[in-house]
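Student: Test case, fold it:
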Amino acid sequence: MTQLDARPRAGDTVRGSAPADGGTGSGGVRGKGLGGNSVGLMGSAVIGVSTVAPVYCLTSTLGSTAGEVGVQMPAVFLAGFLPMLLVAFAYRELNKAMPDCGTSFTWTVKAFGPRVGWMCGWGLVIATIIVLSNLAGVATSYFWLLAGEITGSSSVAALDDSKPVHIITCLALIAVATAISYRGMTATKGIQYALVGLQLVVLALFVTMALSKAGSGGPDFASSLDFSWSWLNPFAVQSFAAFTAGLSLSIFMFWGWDACLTANEETTGSEKTPGRAALIAMVVLVGSYLATGIAAQMAVGSGESGLGLANPDTSDNVFAALAGPVMGPGLGILLFLAVLASAAASLQTTFIPVARTVLAMSAYEAMPASYAKVHPRFKTPGRATVTAGIGTGVFYTVMTLVSEHVLVDTIYALGLMIC
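Tutor: Okay, here's the model as predicted:
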């Protein structure tokens, strides 16, 4: 493995963009042939939000978090946000010094040597494969739920309960996302703007309607709660074990913001723009999570009965249970559509960090050289992208066959790997 000057000498600023010819630039940054100046500040921030997929994260994690920490769910969201915010500040400074698409892999090699960097790179790759499989699973479930809502047929929605149908649909979605990612980020930049905008608008509508239903006295909202500032107190969690479990889930909900940085070599102003975009994405995410979590908790409570967020029958897919009661049969379809769009958009953009990490590891001789090849037309790491797609499909297929609660199991497996 090529060492990136593991202990930088005084005066070595390792600044500057990688040269287009694939050589080694200042500070040991190697050009990889990626398309430069493809996205700006807003586009980079949209990539960060899209990769995290706030609506998907909320539907798959809101109930599990409430089950662990009860009404202290908003406090745990804040507790998970703080370390990730500090990491974002650190990443911003590291990116200023060395704007390399390998991000944590390259920076760790630079600071601690090739062995630690190799472990860091593989940790990121494995964690991303796990989250890609989870994204594909949620997208598949909501595809059939939305199809059932549109057709008015419960038998169509029930197709998701068939493992063969679920797996085949999931593999098809992974294949489509892989193909789009193979063709480059800019090809779908406009679509990403639309999908992220849709998510935020639908979340705002859900929050507004949930707050209006809180305390309404309807049969579905008998467990509604009045807002209390104590919900924001992390020290009120009943036990440290519950807090750590909730924190792991909360950290999972911020997964993906660093996609802004893995696209740094393709971003205008690669030294500063990705770091700023990451901070913008983090603020948008924590605001969305707090507003949605508080509104949902006020509407249905955090208990295990009825529509309570911690109900084990609905906790792994909260919005599927709340869409109709909160938003009605007409607008409820928008929530299904938002989750599907969220998971599908994130499934595509999440290929950005894993493919570019593999590309960087190959460029610095930590993986076979064939993974460093960039498509001459699309300027993307084609082989790395396809390999990530195959790995995701295999992992999710195996997990679905051996686990009855594959979504929750993968989330718990992922939480601590993110840091």
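
Student: C-alpha only now, for contacts and for neighbours.
Tutor: Noted.

Student: quick one: the most centrally placed residue in the chain from S302, how far?
Tutor: By CA atoms, centre = their mean, the chain has its centre lying nearest to V52, at 2.7 Å. Using CA to CA, to the nearest Å, V52 is found at 24 Å from S302.

Student: again with S26
Tutor: S26 is 54 Å from S302, by CA to CA.

Student: got it, and T380?
Tutor: Taking CA to CA, one finds T380 at 45 Å from S302.

Student: Same question for G215.
Tutor: In terms of CA to CA, G215 sits 14 Å off from S302.

Student: Check L195 too.
Tutor: With CA to CA as the criterion, L195 and S302 are 29 Å apart.

Student: swap in T349?
Tutor: Using CA to CA, T349 is found at 32 Å from S302.

Student: So for S26 and S302, which sits in the more crowded spot?
Tutor: The neighbour comparison of S26 against S302 (other CA atoms under 10 Å) goes to S302, with 28 against 15.

Student: wait, isn't the more buried one in contact with G67?
Tutor: Yes: S302 is within contact range of G67, at 7.2 Å (criterion: CA atoms under 8 Å).

Student: Need the overlap of contacts for those two.
Tutor: With contacts defined as CA atoms under 8 Å, 6 or more residues apart in numbering, the residues shared by S302 and G67 are L309, A310.

Student: give the contact list for I129.
Tutor: Residues in contact with I129 (CA under 8 Å, 6+ apart) are V354, A388, G391, T392, F395.

Student: structure for this one too, so we can compare:
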Amino acid sequence: MLLTRHTLLRTKPVEQLADEGAHTKLKRSLGLLPLVSLSVGATLGTGIFVVLGDAAPEAGPAVVLSFVLAGLAALFSALSYAELAGAVPVSGSAYSYSYATLGELVAWICGWCLLLEYGVSVAAVAVGWGEYLNSFFESTLGFRIPDALSAPPGDGGVINVPAAIVVLLATVVLLGGIRESAAVTTTTTLLKIGVLVFFVVVAVTGFRSGNLTPFSPMGLSGIASGASLVFFSFIGFDAASTAGEEARNPQRDLPRAIVISLAIVTAAYVLVALTAIGAVGVDTLSSSKASLAAVLQAVTGTGWPATVLALGAVIAIASVVLTVLYGQTRILVSMSRDGLVPGLFSRVNRRAVPAANTLLVGIVVALLAALVPLGQLAEATSIGTLVAFSLVNIGVMVLRRTRPDLQRSFRAPLVPITPLIGLALCLWLVAGLRKETWLAFAVWSVVGLVVYFGYGMRRSRLNTPRKGGATGADAAP
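Tutor: Take a look at the predicted model:
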């Protein structure tokens, strides 16, 4: 196949995407509440239960502002997601939006970043889940799973068995069907919110204003560095956009679910971070990976509140694994349907589940969770997410120019100002990541380009003539 600029920049018509979504083999069964639960379930818990203790030393008590800054970056991107989710209601999330606006090569890069975002974040959260499982065992049964079996190489262990187990359990639930998965997600999300409310009520009894001084010992650079790290905790608010072909009324409900879920998550993070630091200070918070359980232990002097929190975290973090794993499988469905990855990933069984896709993803992520340390996973996830968010912000501006006539159930306000702010904040946060993270991302990107030029470009469905003799690229606006 002759490589040309036209080939790399060919776009997939919005009408073609919409038609594929309308004739999906997936089952449309999700209303607004399950969609909000999907996004909140995929987001709430990852940062607060896992990353807060790591981020606090970066910014001091001002890590609260790091959450606010990361939330603002997510908000401007969320408005762009909401507009595109209502205009292009398909399963591919930012990948499909980029395909419709920026061309096939950019869409591939975005999809490749999303595979990093979703797959690696699942593994990172699974690692944190193992820490809270050990905390629960310590407070109730008086023992820990040995480090050799509960930590990966590089963190003092050999293999993280609990992390692998929770990923495989989530895989089994997903294989049961979307309706069953949604019921589990809604239940665990409500439990998760209840556990965090319990934490705030207990932790505020130990609040000391002196624990907040000096408030920002590292200055603005520390706040920005903290925001780059905790941005990991906002990954997942876009999970509803991966359910575009399983929502009953996607044009109406997807934009609402994205904005509502981000508001819930940001409020929860700020409240929990503020009360945690106010109760015990940064040093105590950063001394334990199961940091919130340690806060309650320190505040009350008794073990039962920490036990309640640890049990809630075990269940709640498991729901994050479930929902984010779901999102990755649906992105692969879209990429496979476009011919960019093998057709195996888009085949569904009698339950309308992409079974082979789900099983393969579950096994790969379980291996990552078992063998890679948490810190490296969290930062690698952040850079993939920020790149994808940047492309979504650009996509809104492009689609406004190329398709002003397109029906949009939600319109981001003050375009192009809001997506430009979202883009600038994403680039700022990316700049705050470490060199090692950039190196890992560069290697991942090179591998992705090799796969695209060696496989995806040649097998793209846009190479196949559509009715009337035009390819999808020729039909693009």
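
Student: Put one on top of the other, what's the TM-score?
Tutor: After superposition, the two chains reach a TM-score (TM-score structural alignment, normalised by the length of the first structure) of 0.82; 376 aligned residues with a CA RMSD of 2.7 Å.

Student: Show me what stretch 302-320 of the second structure is in contact with.
Tutor: Outside stretch 302-320 of the second structure, the residues that reach it (CA under 8 Å, 6+ apart) are 41-46, 49, 122, 125-126, 128-129, 132-133, 135-136, 139-140, 166, 170, 184-185, 188-189, 191-192, 195, 199, 292-297.

Student: Likewise for stretch 104-113 of the second structure?
Tutor: Outside stretch 104-113 of the second structure, the residues within contact range by CA under 8 Å, 6+ apart are 7-12, 94-99, 331, 335, 340, 384-385, 387-388, 391, 445, 448-449, 452.

Student: Relative to the first structure, what is the average displacement of it?
Tutor: Overlaying the first structure shows stretch 104-113 of the second structure at a mean distance of 0.7 Å from the equivalent residues (mean CA distance after the TM-score superposition for the first structure).

Student: so A214 of the first structure makes contact with S224?
Tutor: Yes: counting by CA under 8 Å, A214 of the first structure touches S224, with 5.6 Å between them.

Student: what's the overlap in contacts for these two?
Tutor: Residues touching both A214 of the first structure and S224 by CA under 8 Å, 6+ apart: M298, A299, V300.

Student: By neighbours, which of the residues you listed wins?
Tutor: For these, counting by other CA under 10 Å, the largest number of neighbours falls to A299: 31 neighbours.

Student: Make sure I have this right: that one is in a helix.
Tutor: Yes: with DSSP: H, G, I helix; E, B strand; the rest coil as the criterion, A299 of the first structure is part of a helix.

Student: Trace it over to the second structure, please.
Tutor: In the superposition onto the second structure, A299 of the first structure corresponds to A279 when matched by TM-score structural alignment.

Student: now for I150 of the first structure: what does it line up with in the second structure?
Tutor: With TM-score structural alignment as the criterion, the equivalent of I150 of the first structure in the second structure is T140.

Student: Which residue, other than its chain neighbours, is closest to its match?
Tutor: T307 (7.1 Å; CA to CA, 6 or more residues apart in numbering).

Student: Disregarding residues adjacent in the polypeptide, which is nearest to the equivalent of L58 of the first structure over in the second structure?
Tutor: In the second structure, the residue paired with L58 of the first structure is I48, using TM-score structural alignment. In this structure, I48 of the second structure finds its nearest non-sequential neighbour in Y269, 6.4 Å apart by CA to CA, 6+ apart.

Student: The one you found matches what in the first structure?
Tutor: Here Y269 of the second structure is matched to Y289 in the first structure, going by TM-score structural alignment.

Student: surely that match meets L58?
Tutor: Yes: contact criterion CA under 8 Å: Y289 of the first structure and L58 qualify, at 7.3 Å.

Student: residue boundaries of the helices in the stretch 251-400 of the first structure?
Tutor: Counting by DSSP state H, counting those that start in this stretch, the stretch 251-400 of the first structure has helices at residues 259-262, 273-300, 318-349, 351-363, 382-402.
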